[in-house]
Structure formats: structure tokens, C-alpha cells
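Enquirer: coords please:
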Amino acid sequence: MTATDTALPATDGLRSEALELLRALTSAPTADFHDGQYEAVEALVAGHRRALVVQRTGWGKSAVYFVASMLLRARGSGPTIIVSPLLALMRDQVSAAERAGVRAVAINSANQTEWVDVEEQLRADTVDVLLISPERLTNPRFRETVLPTLLERLGLLVVDEAHCISDWGHDFRPDYRRIAGVIATLPAGTPVLATTATANERVIADVAEQLGAGVDDVAEGSQGGVFTLRGPLARNSLRLGVLRLQSAKQRLGWLLTHLEALPGSGIVYTLTVSAAEDTARLLSEAGHVVRAYTGRTDAAEREQAEGELKRNEIKAMVATSALGMGFDKPDLGFVVHLGAPSSPVAYYQQVGRAGRATERADVLLLPGPEDPDIWRHFATASMPSRAKADAVLGALEAAGGPLSVPALEARVDLRRTPLELLLKVLSVDGAVANVKGGWISTGQGWHYDEERYSRIAAAREAEQQAMVEYERTEGCRMKFLVAQLDDPDPASCGRCDSCLRAAGQEVWYPTDVPTDWVEKAESGLSQVGVALEPRAQWPSGLSRLGVELSGKIPREEQPERGRAVARLTDLGWGQALRELFRTDETGRAVDAEVPAALARACVEVLREWDWAERPVAVVAVPSASRPRLVASLAEGLATLGRLEDLGSLELVGEGGGRGGNSAYRAADVLHRFAVGPELAGRLAATRGPVLLVDDLCDSRWTLTACARLLRQHGAPAVLPFALAQTG
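Expert: Reported below is the predicted structural model:
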């Protein structure tokens, strides 16, 4: 353990009190503090300091802020605010806090229906710890009505995964930049704690500078008054390896062959959402018990999947980086990467999920030749350009009033995700503001800091080159990783494939890829269409929105597994579909019949569909924006497939749009559709599955609600079909 200044003299009474809280938190009557834990607690509680803790995953950073929070509360301080980047982390922390008697609540996008209750608890001072996502700091209502009062009586501010603050951190997030401004306005003597497991010297210096804003040096050798605690980063339980294969089908063939032989349950990381979903599908079809987990996975489904992995009910989660910081499964047995992250630091962060409470965990990287192209794509997408910023600001200024993201998207040449990221950057810089009704220009303008973004781009390129060097190194891989994090004493691990080769021993992982499994992988990759997985559970909070549904969706009301021609983001059919779903200059949808080429693609998808029973009829989902498109699609499929055209469901209400979390989206569509008398009669006479046809599948709640209606009116099975899936 190293620290950049001297902590306060130990106080026996404080240590005894802290140790009692630690043992309650861990449910371990003999637990004791790890090196540095108590020193960090003492700096916060006795010294009201600002502290930066850089320690490997599993060291116990959360124990520091929970213990410090309760000690401060016992001394009359207000609640702790923890800024946390991921919902998985919040759920785990709230559960851990409750077990120790800490009154913890969260405000995030997944529990919108609970916000009013949480705010009432805060006003009544019955909350010890409030966890918020960094995005809450950009929310106008929270920022203006909740945050000011909280900050006046704040006991402790915690910034978890603090590397996100820094431009140089591997997972920089624009919303985190607001935290520095919040810290600078805190009342004197308010302790602040920043924690991370993945920060090199440059990131540490950057974060420490932001933490120390407005604080005079108070200890000899300190930097801006910030107590910095740093420990060794090497993970002794991990066996690292790299296996270079030539193609995606060979990498998938290796996984299909060897997944079950990996220890325990674990994570298979991919670089893209499509890769995660396709890999999970192929593994499932081969008999492996896996789940997909991406940024597109609904919050309720994420929580369910996390629980299944923690209980070892599945062999692997096939995930993007959406499953990373904060996911807590100490006995995770392996991490496999299909494609390399863009930096050794990001890679260390992801593999650090494994082996926290096991003697051994296996970590294998299967890099792909396409990795550098993917790195460049994401690096470009996350970096604002002058032209993009000018286009957004110009559109907002011309509008003369608030514009929603969909309306703004129709006015600038930017897709949804990069547009939302750019709006965050502009918002933090003060050029735009999120108000009721959408986004507005503040009139302050925006200076494009070309020098800053050039430096960041150069740093990202250097990180990418370092990742290539990690793949190719003949030296110890663990030593290479921790050296990238500026570990002061990196040493060879003796366990990775490079160390084993140097000792004349066989590598720990199998290298064979049987031809038959490569062929199965190739066949799976060439399938036409995208699977639409049926929803199995209603989102929590529906009752607060006037819908009395909860828990699992009865199997007799669920649709079967559906199909879409392609994702809007796909390189192949995605381009034709994006053109089909374009909007005009006013933001209105362009409505046209299905083009002949797309019609042929639909037929190919239906031909390759492995349904248990062929559909006998077609029902259309009514569309307010593209009625011609949906009608022509349903009629064409009925004619080509010689299916009975049963007509359309009825549109009986107006929806609130596609925004909001899962509960709002489900509530939005559940009362919008109805089965009319004529359709009800036809359904009652139907003796086979019904093909449910829609143009665009986004959250899947429309297809879920419509399938439920059809099943309730006699359809023996419902097969959802859409032209495109978003994402």
C-alpha cells in the first residue's frame, strides 16, 4: 500500500466502532480491515478529507464508503451520495447495505416509478445512502429541486469508478464531468471519496486535481489536499492467455467446443451488440445455457440474467462492456473475449471480474483481425467534431424552442446514440440545456477545443497499439497489464501462457478447433434474419402507472421466438432499412410500400425460420406513422405464403412515444390496441399459429402486448415478424 500523504493519527475508539460496522456489513464476526481500508475511513471521518482510493477489484472499496457513511451519520452528518455508473452496481450495493442495516435507496432510469417515494424519504432524513447515476446530474428537475438541498446537508460524496471523470480514463463519460463542478461547490469540510480499480498515473493526477478543487493543501506531501491511497494491482488467481485464430467462425468453433470445460460459470465478452446476440444464439442452439447481455437488454431482463449468473444457473453471460464495472460475483470462473477491447486498461477492468474468491480463474483472449476497425469506429463515434456540434447547435437555434432527440435527429445527420452523446458533451460545456420538452440552445456558444481532442485521439491510438502489443508479447501478460496501470512493482506471474512457454511447459488452454464445430459456426453466421426473443416478465412498477400486471408473463400469453429481416445498424440490409424508415425535413415518417428487394428478403427469412409449426394466418399491427408500409407487408406475406389475411388489430389510443424506461414503454402500448369483433371471430376459427406483422421492433413491448391480445382471443401461437430491429 502506498499513500501520497500521512493519514491522521489512529483513534482506538473510532477504529473499534468502524470494525463493528465492517463486521455487520460483511456478516463475518472475525473480519478485519485490509491494508489501507481503515486509513481511508479515518481520513474521511476524522479528517473530513478528500480521498482517492485506487485498488484492485475485490479489495473492498465499497466497505470504505459504507463504513464511513454510517460513522458520519452517527456523528450527525447528512446522507451519503454515491455517484455510480451502472445499475448492476447499484442493485448489489443497495442489497449489501440493507444486510448491514444501512438505509440505502437509488434514483436511476430503472426505477422511475419510485422516485417520488425516494424524494420523500430524503426530505424526512430517513436515508443513509443515496445512489444515483451520473445522468441524474443532467436531469433538470433533479438538479434544480433535489440536489441543492442534498448538497447543503451532505455527509459524504462518493464517486465510484472515478476514472470516468478523466479524459484519459478508459471509460470516460461526459456526464461524469459535471461532478467536478459539484465538488467545487460543496460546503467546507465535506468529505469526498473517489474510487477506481483502473487508473494509471495520468488518470490519478487528473482525478486528484478535480477532487482538490477549492481545497488548500492540508498535509505535507499531499496533492491539492487529496489523500491518495494506492495498492498493488496484480491478480494472483488469474491465468491469462491469448489464442490467435484466423476467422470469426474459428473463434466461435473454439467456444462451441470448449465452453463447458471452462471452470464454473463466467462471461464471454464481445465488442458489439450484434456479436453478443449472435454468439448467444449459436451457443444456445448448440445446447449451452447462456444469456445475452448488452446495452439494449431491458433493465428487468438484465437483473434476471445477473441473478442467474450469480446463482450459477447459466454457464456464461455473453456480454458487451455493458456488463463490467460493479458486477459482483466473487467466484466467477472465467472470462473469454471474442475480440479485444481497445486498451490494456479496459481489458484489465473486464477480466478483473473473475477469480476474486477462487484460487484460479481462466482468462482467454481470442482477438480478431477486425478489432482495430471496431476500435476506430467507437473512437470516432465518441469524439465530438466541429461540424457535428455546429449542425446540432444550428438546428436548436433555428427551432426557437425545445426539440426532442427524435425531432433533432430528423434535422441533423447523426444517429441516435452519437447524437445523445454529443448533446451530453455540449450540455456539460454549457452550450445546450435539457429542459421540459427537449433540448434548447443556451446561446452561450461552444468552443471546439481542437488541441484537447487531438491529444485524446493520440492517447487512444497509443492505447490501441498497446493492446496489440499485449496480444503479441512473449513476456508475462499480467506484468504487462499492471505496468500499463503504472503499478510501481510489476512482477511476472508464472501462470500465463507466456510464462508457461518460457518455462518449457504446455499452455493451460486447448488450441484445437474441430472442423465440424467450425462448420456449425459458419452455418449459424450465415443465417438470414435476426431473432426477436420473447419477453418473459413484466417490468416492475406497472401498477404505479395504472397497469395491474407483474411478475412472469404467463406462457399462454407469450409470443414465440420471432424474426426480423435485419437490425437497422447492420452493414447489409441495415442500409436499405434505414432508407425505408427515414423521416422528411419536418420530422415525419416517410410512408411507402415494401420495396421488392426487401420483400424477397422477407420471403428468405420466412423460408429459413425454424418454427415448430407453420403459420396459417397473418395479423398486422396498426401503425399511425407508416400504415401503407405495414399493410403492404402483411398483404404481401399473406399472398406469398398462402396465408389467411385476418386483417389488423385496432388502434384505440394515443401513445406517449418510445421514451422512458421499460415500465413506461409497456404501459404506453398495453392499452393502445384492441381486437375488433370481426378479427375476434376470425381468430376463434383459426386452427394454427398466427404471423404478427409489424414494421419496426424497438423495445418488443408492442409485439408482446399484441401477441397477448391474440392469444387471449384464441390464437394457439403467435409468431412476431418485423422488417427491422433497432440497435
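Enquirer: can we go C-alpha only for contacts and neighbour counts from here?
Expert: OK.
Enquirer: now the residue nearest to V428 when sequence neighbours are not counted: how far from P263?
Expert: Closest residue to V428 apart from its sequence neighbours, by Cα to Cα, 6 or more residues apart in numbering: R178 at 6.3 Å. Distance, R178 to P263, using Cα to Cα, to the nearest Å: 42 Å.
Enquirer: do the same with Q444
Expert: 56 Å.
Enquirer: just want to know which of these two has more residues nearby.
Expert: Using other Cα atoms under 10 Å as the criterion, Q444 and P263 rank with P263 on top: 15 against 10.
Enquirer: tell me where the stretch 501-650 of the chain has helices.
Expert: Secondary structure of the stretch 501-650 of the chain (DSSP state H, counting those that start in this stretch): helices at 515-525, 573-580, 596-608, 627-641.
Enquirer: any idea which of those helices is most buried?
Expert: Highest mean neighbour count of the helices of the stretch 501-650 of the chain: helix 627-641, a mean of 19 (counted as mean count of other Cα atoms under 10 Å).
Enquirer: quick one on the thing from earlier: number of residues surrounding the residue nearest to V428?
Expert: Neighbourhood size, R178 [other Cα under 10 Å]: 17.
Enquirer: so it is in contact with R136, correct?
Expert: No. With contact defined as Cα atoms under 8 Å, R178 does not reach R136; the gap is 10.2 Å.
Enquirer: quick check: the residue nearest to P263 when sequence neighbours are not counted vs M317, distance?
Expert: Leaving out its chain neighbours, the residue that sits closest to P263 by Cα to Cα, 6+ apart is G333, at 5.2 Å. Going from G333 to M317 by Cα to Cα gives 12 Å.
Enquirer: do the same with D373
Expert: 25 Å.
Enquirer: got it, and A96?
Expert: Distance of A96 to M317, computed by Cα to Cα: 23 Å.
Enquirer: between these two, which has more neighbouring residues?
Expert: In this view A96 and M317 are compared by other Cα under 10 Å, and M317 has more residues nearby, 25 against 19.
Enquirer: the more buried one belongs to a strand?
Expert: Yes. Judged by DSSP: H, G, I helix; E, B strand; the rest coil, M317 forms part of a strand.
Enquirer: please list all residues in contact with it.
Expert: By Cα atoms under 8 Å, 6 or more residues apart in numbering, the contact set of M317 is 266-268, 290-293, 305, 309.
Enquirer: one more to line up against the first:
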Amino acid sequence: MSTPDGLRDDAERCLRALAGEHARLRDDQWTAIRALVVERRRALVVQRTGWGKSAVYFVATRLLRERGAGPTVIVSPLLALMRNQIEAADRAGIHARTINSANTEDWQRIFAEVEAGEVDVLLVSPERLNNPDFRDLVLPRLAAGAGLVVVDEAHCISDWGHDFRPDYRRLRTLLAELPPGIPVLATTATANARVTQDVAEQLAGDDALVLRGPLERDSLRLAVVAVPTAEQRIAWLGEHLASLPGSGIIYTLTVAAAHEITGYLRDRGHEVAVYTGQTEPAERLQAEQDLQANRLKALVATSALGMGFDKPDLGFIVHVGAPQSPVAYYQQIGRAGRGVDRAEVILLPGREDREIWAYFAGLAFPPEPVVRSTLEVLDAADRPLSTGALEPQVDLSRNRLEMMLKVLDVDGAVRRVKGGWTSTGLPWAYDRERYERVTAERRREQQAMLDYIVTADCREEFLRRQLDDPAAAPCGRCDNCTGEHWPADVTAEGATQARDRLHRPGVDVAPRRMWPTGVKDDLGVSGRIKPDLQAETGRALGRLTDIGWGNRLRELFAGGDTDVPADMVDAVVKVLAAWDWPARPAGVVTIGSRSRPRLVTTFGHRIAEIGRLPYLGELVPVGEPVPRRHNSAQRLRSVWTSLTLPDPVAIAAKEAAGPLLLIDDRIETGWTMTVAARLLKEAGAQAILPLTLATPN
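Expert: Got it, this is the predicted structure:
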């Protein structure tokens, strides 16, 4: 074993191979490396983006491997981050491989390389931790033979963190079961005092080494530009993008906004690409490579890119819409200015931001009765139940149900096995007080973000105080410190172009093609919906999450029942004019509404009048009002018998000499439209063309 001085020399040599001949270890980097390699401790490193946290675990890996240790296992949250880390490791002569959902065909070969000692670093996505085969068969072997375990973006472990992920909670069990002497490193750039304490306790109780440094980013120039409307914000971006230094990232709060802004900027001649959680993996990779090579001015991205991109010379970050947490905001802007002297960081807040925050707040942990009913269903089952099989019995959306089950799994109440989920039968307590405290913390963070937007004090100091940075002080660089504010005005031409783009009406609405799992016994349907009972691809005026029509539509649905607004009728006429249907509609039918009968009826009559089409009547809602349901099986069951087709409407539908426009005020899950289309097709209608004002996304 090397002496301490000799070990530091070895560490410096490894660092130069990784980062270049001029690189030198920081004191805290060396402290962490020594704790891992010599003392075999557990350490938490909370340091700003660009500080060199990955250098700690790559250097420690090299030193441990040279001393006969097994490979390093890194739990890393995003594929883009994995790609960056593998490239960095290769530069230092460290052979790294990854196991994630995008390379399942390579797993067996990678496991063989690990067994043969050919892999120095194995990166694992957190979702693998709860895959039954991986958890039960692969992970124990990896953990037992590991030389070092690294938890990257460790704030995800804590439900106090801004990006809590249930899959990360399983790490607590993994760490508790590690053989003695295997060092553990957790790293993050965005943890306040509460998150730091929580993660440290999950690592090693009171024994974890915590290295927390100042979070100052002396290259960042923070600014807020208050532009009053969505159209003007997008116009501002179009007019100033070319003047921003280098290449960068434009963050949006929703997928719809990312696509709208990308389209507008391309219309203006800017080289940009979209990057969201819905972007195909190959397209994501190409977009990353294009930005790395400066073939793009910017990626227009959702938070899917938040922790997953490493380009040291990013010259700017622009947010169109404010994240709901100053901590999340500081984490995202930390991607910029790591290898350049100056990077512009600009926030363009919108009045719709709070509505979007409210939507995401609705994804919190469910109330106790819903959780208890899920446990009762699993207790009564004689076999594992898939998420799809649970949906008809639990009124939660698929994503929220999955999240709840993962939390219950970590808490020991359920277990994921082949074929689905089973109850463990162990007692479980609903920690209402903790969930309420987390919810209150989220509200506090949102208010802090609003305070950041209007503060007249130093912006960087404000954010660093939100992260409990004891060294927080005025930066002397932000717009408030310097008095140099970006102009908020836009040209009339730019505003008009943005308005035309954002208010370009028309969104495709794909029909439902498959019945949800679990309704065959009571509804008698399963599998694929017969083509002769399906609707055609429909049209909506806009998405509720749009930054163009979305604002107008949200205002409409926030109010009471009213006649369909004239501006929306005019816009829908443009949608109809651009609709490339194979045959012109022969009539109009509406779906009767209990909540907005006036809106739907006037909408149907106006379209019939303008299109000179016969209005054939409406499908009539029957029975008690249907409560709002949150998943496909529950929603379909609730609407299955809630609509009737009056005989005169059925006869008119059968006799119509062409397709029918089927009109509703909004399409959410799509099941009301599916059931209505089925009734009309069974009555003899030729084709159904759904038309609505709004769709969620």
C-alpha cells in the first residue's frame, strides 16, 4: 500500500489522465478520495456543478482497482449523464459499461465482462434496482463484489429533495446489506441542510463523512426578464437568442411548450432541437451530439435534461417559465458556464407557471384510504397483480399508482415480483405527518421561487441561501447587483409572428385503439378495439398545457358555463379548413354535458351553422353524475353506461351520407369520445370525426 503522500501522488496522476496535465486535486477531493480508498468510509459530497465530483469517484476507482478491489457500481439517474460519464472514464483508461432500459440486449455480455474482471465501472439506472430479476439475482452479486458504490444525484434519495424518486429509496436497503469494508460515495450539487442530513443518515447514520462546499458560480450572470404575455416572451427569445454567447439550453415546463417554442425558433431561422421525456432515445442522442458539436444554437428541453448533460462551454441557460423550486432552478442553471468565463442565465416567468405547478402538485402521495384499498386488493389476490390489473380497482393514474407501489415496496408493505405486485402482509403505517410536511415544504419552495422573481437583492445569494450555503454573499454579477437589466420590450413584428405561431390552431387527437386491462369481466371488452367501432383521428383547438391557446382555454374552463366564445369558433373554423379528411362531414352530433351544456350545445350549433351541416342532436347523459376518475379502466367503467343514443339521433346518423363531426368541449382520457363513437358506429354511422376545444397534452 502506498504511503499517504505516495497515494496522493497516484491520485494526482489519475486526475491528470482524466482532466488534463494542468489539473490538480482540491483539498476536499483528496479528503474524499482518502476516506474511500484508505479508510473505506461512507461519504457525502455536496458541491457545486463543475466542482469535480465525478473526478472523485473515477480517481478512487482507479486507485482501488490498482489495489485489487472489485468494480465500482454507480447508480446514475439519466442516460445522457451515463454517456458523459463513460466518455470521461475512457479518457482516464477506466473501462465503464452501463445497464439501463435502452440496452437490455447487451446485459448478458456486460455481466460476463464484469465476472471476468474486465469492467472497472458499471453504471446502473435506479429503475433497475426494483426489477425483480436484477434485484434478486444480479444486484446481490454486484454489491458483494464491488470495490466502491457511488450514488450520483443523491438528493433523489430524499423526499425532501426537489427531484425525489422512489426507486432511489431502495438504495437504503442496498447500503444496509453491503459487506463490511465496501466504501460508499454519494454526490449531489443541490441539497439544502435538511436534504443533506437526510441523505447522510441513510448512508451511515452519524458516521458519514459530509463534505459540503460553497456553491458560488462565478461565471453565471443571473437575470429575470418580466415580459407580460406568452407571445411576447417567445418573441423576446426569438429576437435575443442570436446575441446569447455560444450554445445553450432553453428550458420549458411542459412538453407542449417545448415543441411550440422549437417550431417558432425554427421559423425564425434558429438551429434548435427539442428534447423531452417523450423524445425517442435515438433523437435524444442525436440532439445531445449536435449540441456538443455546436451544430445547434440550443436544445429546447424539459427537465428531462436537468441532470443529464455535461457540456462545459454552455454559454447560456434560458427558462421560459419558472421551475417550482429555487433548488431545482439552481441545479438546472448549474449546467452552464463550467468551462467559460461568462454564461448568461435568464428567467422569463409566466403567469401560467403557478397553474402548471398546481398540476404537478396533484401527483403527490395519495391519501390513506386509497393506499389502504390498494393493500386490501393485493391482500385478497391469490396471485401477483400487474399495474394494469390493479387499475380497475384503484382510482389512480398509471404513473401515480406506480409511484405509490414503489414507495410501499421500499416501506416493506408490498413487493414487486415476476408478474406484478404482491402484499407482504407486514404492518404498514401511513406517515400522514411526514407527507403533510413535504407538501408544506413544496408550497414554501414555490413561494420562494416567486420571491426570487421579484427580489431586488442579489439573485445568486438568494438561491444559495435557499440551499443553506453558509458562504452565500452578493455575487456582484447578476442584474440586480450590477443594475444592468435586459430590455423587456419586443418589436411589433416579432410579437405578431409569435402570436401567429402560438395561436395557430389545431392539434391531432389520436383515437383509443386498445381497451384497458381489467374490464373484460364486467364490460365484456378486451384487447384491440375493432376498427369498425373506432373513431378517426380527431382535432382539438389546442392543448391545456400550451403557452398559446392553453392560457385562453384554461381561462374558459376555470369559469362557469357560457356560450362558446367567438374567437374560439373562428379558430376552430381554421382547424376544419385545414383538416385533410377523405370525405366532407355530413352532420354534427354533440356529447351532452352536465357541467357545460351551454358551451357544448352552442359549440355544436355554431359549427353546424357555419359549415352548413345538419345538427343531428346529442348523446344524452343518464344516471347520476359521473365522478372524475384517474385511470383508463376506472374512467371507461364510469362512462360506459352514462351515455345513451336517442333513436332520432341514431336514425339520422345511419342515414347520413358521410362522416359525422362528434363534438365535445374537451377530451381528457379519451374514453367518453371512444364510447360515444362506438354507439354511433353501432347505429350505422359511416365514420366519426372527433372535434373538441381542448385536450390535456
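Enquirer: now what about the TM-score between them?
Expert: After superposition, the two chains reach a TM-score (TM-score structural alignment, normalised by the length of the second structure) of 0.75; 558 aligned residues with a Cα RMSD of 3.1 Å.
Enquirer: before we move on, the earlier item: what is in contact with G333 and M317 of the first structure at once?
Expert: Common contacts of G333 of the first structure and M317 (Cα under 8 Å, 6+ apart): G266.
Enquirer: who touches stretch 473-489 of the second structure?
Expert: Stretch 473-489 of the second structure is contacted from outside by 218, 220-227, 236, 456-461, using Cα under 8 Å, 6+ apart.
Enquirer: also stretch 112-122 of the second structure?
Expert: The contact list for stretch 112-122 of the second structure, computed with Cα under 8 Å, 6+ apart, reads 61-62, 65, 70-74, 94-99.
Enquirer: try stretch 667-683 of the second structure
Expert: Residues outside stretch 667-683 of the second structure that contact it (Cα under 8 Å, 6+ apart): 511-512, 532-535, 591, 619, 631-632, 635-636, 639-640, 643, 645, 650-651, 653-654, 662, 664, 687-688, 690, 692, 694-696.
Enquirer: quick one: the longest helix anywhere in the second structure aligns where in the first structure?
Expert: Secondary structure of the second structure per DSSP state H: the longest helix is helix 432-454. Mapped onto the first structure using TM-score structural alignment, helix 432-454 of the second structure spans residues 450-472.
Enquirer: what's the mean distance for that stretch versus the second structure?
Expert: For stretch 450-472 of the first structure, the mean deviation from the second structure after alignment is 0.8 Å (mean Cα distance after the TM-score superposition for the first structure).
Enquirer: looks to me like I440 of the first structure is in a strand.
Expert: Yes. Under three-state DSSP, I440 of the first structure falls within a strand.
Enquirer: residue in the second structure matching it?
Expert: Counting by TM-score structural alignment, the partner of I440 of the first structure is T422.
Enquirer: my guess is that match meets D382, correct?
Expert: No. Between T422 of the second structure and D382 there is no contact under Cα under 8 Å: 9.0 Å.
Enquirer: tell me which of those two has more neighbours.
Expert: T422 (24 against 8).
Enquirer: leaving out sequence neighbours, find the closest residue to A472 of the second structure.
Expert: E461 (5.2 Å).
Enquirer: mean deviation of the helix or strand hosting that neighbour from the first structure?
Expert: In this assignment (DSSP states H and E), E461 of the second structure forms part of helix 459-466. Mean deviation of helix 459-466 of the second structure relative to the first structure after superposition (mean Cα distance after the TM-score superposition for the first structure): 0.7 Å.
Enquirer: Provide the aligned range in the first structure for the next helix-or-strand element following that helix.
Expert: Note on helix 459-466 of the second structure: by DSSP H and E, the next helix or strand toward the C-terminus is helix 479-482. Mapping helix 479-482 of the second structure onto the first structure (TM-score structural alignment) gives residues 497-500.
Enquirer: mind listing what's buried in the longest helix of the second structure?
Expert: 435, 438-439, 441-443, 445-450, 452-453 (16 or more other Cα atoms under 10 Å).
Enquirer: now do the same for A226 of the second structure: its match in the first structure.
Expert: Alignment note (TM-score structural alignment): A226 of the second structure maps to R244 of the first structure.
Enquirer: check the gap between that match and P187 of the first structure for me.
Expert: Counting by Cα to Cα, the gap from R244 of the first structure to P187 of the first structure is 54 Å.
Enquirer: burial count for T145 of the first structure?
Expert: Neighbours around T145 of the first structure, by other Cα under 10 Å: 11.
Enquirer: cool, K315 of the first structure as well?
Expert: A count of neighbours around K315 of the first structure, defined by other Cα under 10 Å, yields 22.
Enquirer: contacts only, for V289 of the first structure.
Expert: For V289 of the first structure, the contact set (Cα under 8 Å, 6+ apart) comprises 283, 314-316.
Enquirer: out of these, who's the most crowded?
Expert: When neighbours are taken as other Cα under 10 Å, the top entry among the contacts of V289 of the first structure is A316 (31 neighbours).
Enquirer: so what's it up against?
Expert: Under the criterion of Cα under 8 Å, 6+ apart, the neighbours of A316 of the first structure are 265-268, 289-291, 309.
Enquirer: from these, which is closest to N111 of the first structure?
Expert: Lowest distance from N111 of the first structure to the contacts of A316 of the first structure (Cα to Cα) belongs to L309, with 22.2 Å.
Enquirer: that closest one matches what in the second structure?
Expert: Alignment note: L309 of the first structure maps to L291 in the second structure; criterion TM-score structural alignment.
Enquirer: secondary structure class for that match?
Expert: helix.
Enquirer: that one and A191 of the second structure: what is the separation?
Expert: With distances taken as Cα to Cα, L291 of the second structure is found 28 Å from A191 of the second structure.
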